[in-house]
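A.B. asks: Sequence and predicted structure below; questions after.
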Amino acid sequence: MTEDEPLVNDEDLYCIGCGAKIQTTDRDAPGYTPESALKKGMENNELYCQRCFRLRHYNEIVPVGLTDDDFLKLLSQIRDADALIVYVMDIFDFNGSVIPGLHRFVGNNPVLLVGNKEDILPKSLRRSKLKDWLRQRANEAGIHPIDVALVSAKTNQSVDSLLVQIDKYRKNRDVYIVGVTNVGKSTLINQIIRQNTGKADLITTSRFPGTTLDRIEIPLDDDHFLVDTPGIIHAEQMAHYLNGNDLKIVTPQKSIKPKVYQLNEGQTLFFGGVARFDYENGPKNGFTVYAENNLYIHRTKLENADSLYEAQLGKLLSPPSTEEDIEAFPKLVRHELKTAKKSDLVIEGLGWVTVPEGVVVAGWAPEGVAVILRDAMI
């Protein structure tokens, strides 16, 4: 090989971080790696594309030219596979975790539903009740899982139990891990790899959507594979409207500490500038908030809420915090709800407010982010 001859030619090489095919010619396309870095990566047997290298070492996201259709085409390979489908969802953002039309990709393959970020839930929340609720919501979305598991990929909680379930249900087949971006799918894969190989953080993970660019195959012990598929980009996620620093403030990071607010009719709670809760009608009551512990919650009168939001977005009511993010942030949409029994008003991706029976409330969330009412979990 001469000095001018490219290192990538007949032999296909793939980034071990995101799965993209390595190439050295197009800086803006997936898999780009400078030839100097490629040579070093091959020598060290740790080959990362430039995008993953920057993401791992500098937490710097580099956009690439893949569309939603590209992701869906990659995911459609599942239809022709004989495999167990492990469907990873964010417990705090079920609607944002739904892959539209997943049943078309699954075919006749069984689905094991995995609710991630279980460690953040209060201990008082009954896990069996949560599993039943996740199964019901999945059924509404056209998915009928053979079982439901709860894990924390970040802390490795219950991953052992999940592996036992996977082994039970896969029956000498491949295993496909699917999920939308930002639900912790690649983090879960990393925990599985760590337990099986001892290598840490092999797959690129970040708070940014769209990290895994192509399927990544991890060998199992019977000539089959565990396959990490690309994360489908779901536009209706709170994560898509905030930068990385603001997302840390909004997305629960540790076990939630409930906060109780005694509210009179006509009072409002602001969750930074990203959401809002109005107590429209009813006697004085206690409302319990389950959200990120560091998220600023501001109480005010309902009659002042609109003008306060307009004047204080990005200031008192933050996040969003930067001028650019404030300009791009969607308008808040109102969802009025009346409770027939004790219920949780859920703002997907943020948390929930436990509401007493027989009152009228309204939840406000960015346009496209779901606000739903469910039976109280606690």
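C.D. replies: That came in fine, so what should we check first? Residues are numbered from 1 along each chain as shown.
A.B. asks: For the rest of this, base every contact and every neighbour count on C-alpha atoms.
C.D. replies: Noted.
A.B. asks: contacting residues for Leu316?
C.D. replies: Going by Cα atoms under 8 Å, 6 or more residues apart in numbering, Leu316 touches Gly272.
A.B. asks: State the distance from Glu292 to Pro252.
C.D. replies: Distance of Glu292 to Pro252, given as Cα to Cα, to the nearest Å: 4 Å.
A.B. asks: any idea how far Phe71 is from Asp12?
C.D. replies: 20 Å.
A.B. asks: Can you give me the neighbour number for Phe277?
C.D. replies: Neighbour count of Phe277, defined by other Cα atoms under 10 Å: 24.
A.B. asks: my read is it is in a helix, agree?
C.D. replies: No - with DSSP: H, G, I helix; E, B strand; the rest coil as the criterion, Phe277 is strand rather than part of a helix.
A.B. asks: quick one: Leu72 and Ile232 touch, right?
C.D. replies: Yes - between Leu72 and Ile232 there is a contact at 7.1 Å, judged by Cα atoms under 8 Å.
A.B. asks: So between those two, which is more surrounded?
C.D. replies: Comparing Leu72 with Ile232 by neighbour count (other Cα under 10 Å), the higher total belongs to Ile232, at 28 against 17.
A.B. asks: follow-up on the earlier one: now the common contact residues for Glu292 and Pro252.
C.D. replies: With Cα under 8 Å, 6+ apart, Glu292 and Pro252 have common neighbours Leu350.
A.B. asks: Phe271: what's its closest spatial neighbour, skipping adjacent residues?
C.D. replies: The spatial neighbour of Phe271 that comes closest, neighbours along the chain excluded (Cα to Cα, 6 or more residues apart in numbering), is Ile297 at 4.8 Å.
A.B. asks: Correction: the previous question concerned Leu188.
C.D. replies: Ala153 (4.6 Å).
A.B. asks: this is the other structure I want to compare:
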Amino acid sequence: MEEKRRCPGCGAVFQGFDENLPGYLVPGKNPDDGVLCKRCFQMKHYGVYRKALLADPGIQKDIRAHALGAAALFLVLDVSRPEISLPDLDWAESMKKPVFVIANKIDLLEPWTTRKEVLQWLSERTGVRQEQILLVSAQNRGDMAELRRHIEETFDAGDRLLFAGAANVGKSTLLGALLKNEMPTVSRLPGTTVGLTEYRMANGPILVDAPGLKGEDPFVPVLCPDCLAALSPKKVFQSSIEVLKTGQTVFWGGLAQLIVADAGERGWVRLGIFAPDSVTIHRTREERIDGLMKEHAGELLVPPCRKCAAKLQTQSWREEQFQIHPEEDLVVPGIGWVALYSGACTAKLRAPAFVKGVRRPWLIPSPARRQQGKKKN
């Protein structure tokens, strides 16, 4: 049976019946010499994003089938939002193959912490040995050269290495840097890759790019492509330190709010607020939440855009209550987190019902702790 020809950018089987679906080949084009489907061409050259969401069970089935012949599995995660990817580690390890964790986008955290500290944090959180965790930035040539060397020295030229992980963790960017070409279609839109695609390294094994899993990112099924892209940092991760009293609130755009319900006897807490650079961070009081959401979601408070803001208004919203202790973060999956740097408090997370807050140990220590560490060094 002749193997179906696939778009080298996203892995979709070429087709000529629907230009709105992945894999559409413009009439007159031949699927040779790196020709891209219409969707990939528009994303790569014009920044026109189109979602093509796949069901996770189908993706996992394909990954399991390819894993049978793989020498190892590389789970790629976005180190600035690891909660999106960490649940995938369980089923990755269930395939009985060597598993390596590539923690991408480490450059987003380097203004506030060190690679050594992040490596230790990830190892403690995952139970994966530090030797099997690789911290990289796909934008850093030195990191990519070191990762390329590691792969070439560890695996044979005929080995297949399966790269998997959540949507929009940077797999395609990573593979493009390893291959030293622009063949995988790269965008800030989750769900760009829609089929398993193989690429051969010049002096190494075959790299298999799997579609990103969507299940752990609560906003992927709901927001439009532009709003989803806004949740992926353009250049940096923003951070601010805020002193909040009981009743004061922090907005992450129009997507979620953190309310200090009880700041204890002292009456205030010091929080570190972290979010992608496209997300509006706005501080106010609890009684102003409804008015601001009604008047400014999609305008002052972005993301979402106006259309997604209207869609979110039809969703059920809820408040989760958390006891946050010193040296803990409260994560809003898919958006950002707050770090409790001083005091102890009861906080309420107000967000759409499909968003569930997560407590974890500090990812980024307090400024005072960082200064102590510098003095010790």
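C.D. replies: Perfect, thanks for sending it. As the structure is a computational prediction, the values presented were derived from the model and not from experiment.
A.B. asks: TM-score for this pair?
C.D. replies: The TM-score (TM-score structural alignment, normalised by the length of structure 2) is 0.82; 358 aligned residues with a Cα RMSD of 3.1 Å.
A.B. asks: what's the spacing between the aligned residue in structure 2 for Asn108 of structure 1 and Pro57 of structure 2?
C.D. replies: Under the alignment (TM-score structural alignment), Asn108 of structure 1 maps onto Lys96 of structure 2. According to Cα to Cα, Lys96 of structure 2 and Pro57 of structure 2 sit 19 Å apart.
A.B. asks: likewise Ala166 of structure 2?
C.D. replies: Separation of Ala166 of structure 2 from Pro57 of structure 2 (Cα to Cα): 13 Å.
A.B. asks: same question, Asp107 of structure 2
C.D. replies: 32 Å.
A.B. asks: Same question for Lys374 of structure 2.
C.D. replies: From Lys374 of structure 2 to Pro57 of structure 2 the distance is 46 Å (Cα to Cα).
A.B. asks: which of the two has more neighbours?
C.D. replies: Of the pair Lys374 of structure 2 and Pro57, Pro57 is the one with more neighbours under other Cα under 10 Å, namely 11 against 8.
A.B. asks: Return the distance of the helix or strand hosting the more buried one from the chain's centre.
C.D. replies: Applying DSSP states H and E as the criterion places Pro57 of structure 2 in helix 56-67. With Cα atoms, centre = their mean, to the nearest Å as the basis, helix 56-67 of structure 2 stands 20 Å off its chain's centre.
A.B. asks: And stretch 158-165 of structure 1, by the same measure?
C.D. replies: 20 Å.
A.B. asks: swap in stretch 369-377 of structure 2?
C.D. replies: That offset, for stretch 369-377 of structure 2, works out to 30 Å (Cα atoms, centre = their mean).
A.B. asks: Check stretch 332-350 of structure 1 too.
C.D. replies: In terms of Cα atoms, centre = their mean, the centre of stretch 332-350 of structure 1 is found 20 Å from the chain centre.
A.B. asks: Could you give me the buried positions within that stretch?
C.D. replies: 332-334, 336-339, 342-350 (16 or more other Cα atoms under 10 Å).
A.B. asks: before we move on, what about stretch 73-88 of structure 2?
C.D. replies: Buried residues in stretch 73-88 of structure 2 (16+ other Cα under 10 Å): 73-86, 88.
A.B. asks: Stretch 14-27 of structure 2 now?
C.D. replies: 14-15, 21-25.
A.B. asks: Compute the first-to-last residue distance for that stretch.
C.D. replies: 11 Å.
A.B. asks: before we move on, what about stretch 45-56 of structure 2?
C.D. replies: End-to-end span of stretch 45-56 of structure 2 (Cα to Cα): 28 Å.
A.B. asks: buried stuff in that stretch?
C.D. replies: 49-54.
A.B. asks: just those now: which is nearest Pro190 of structure 2?
C.D. replies: Lys51 (7.6 Å; Cα to Cα).
A.B. asks: Could you look up the SS state of that closest one?
C.D. replies: Under three-state DSSP, Lys51 of structure 2 falls in the coil class.
A.B. asks: And for Phe322 of structure 2?
C.D. replies: Assignment for Phe322 of structure 2 (three-state DSSP): strand.
A.B. asks: residue in structure 1 matching it?
C.D. replies: Structural alignment (TM-score structural alignment) places Phe322 of structure 2 against Leu337 in structure 1.
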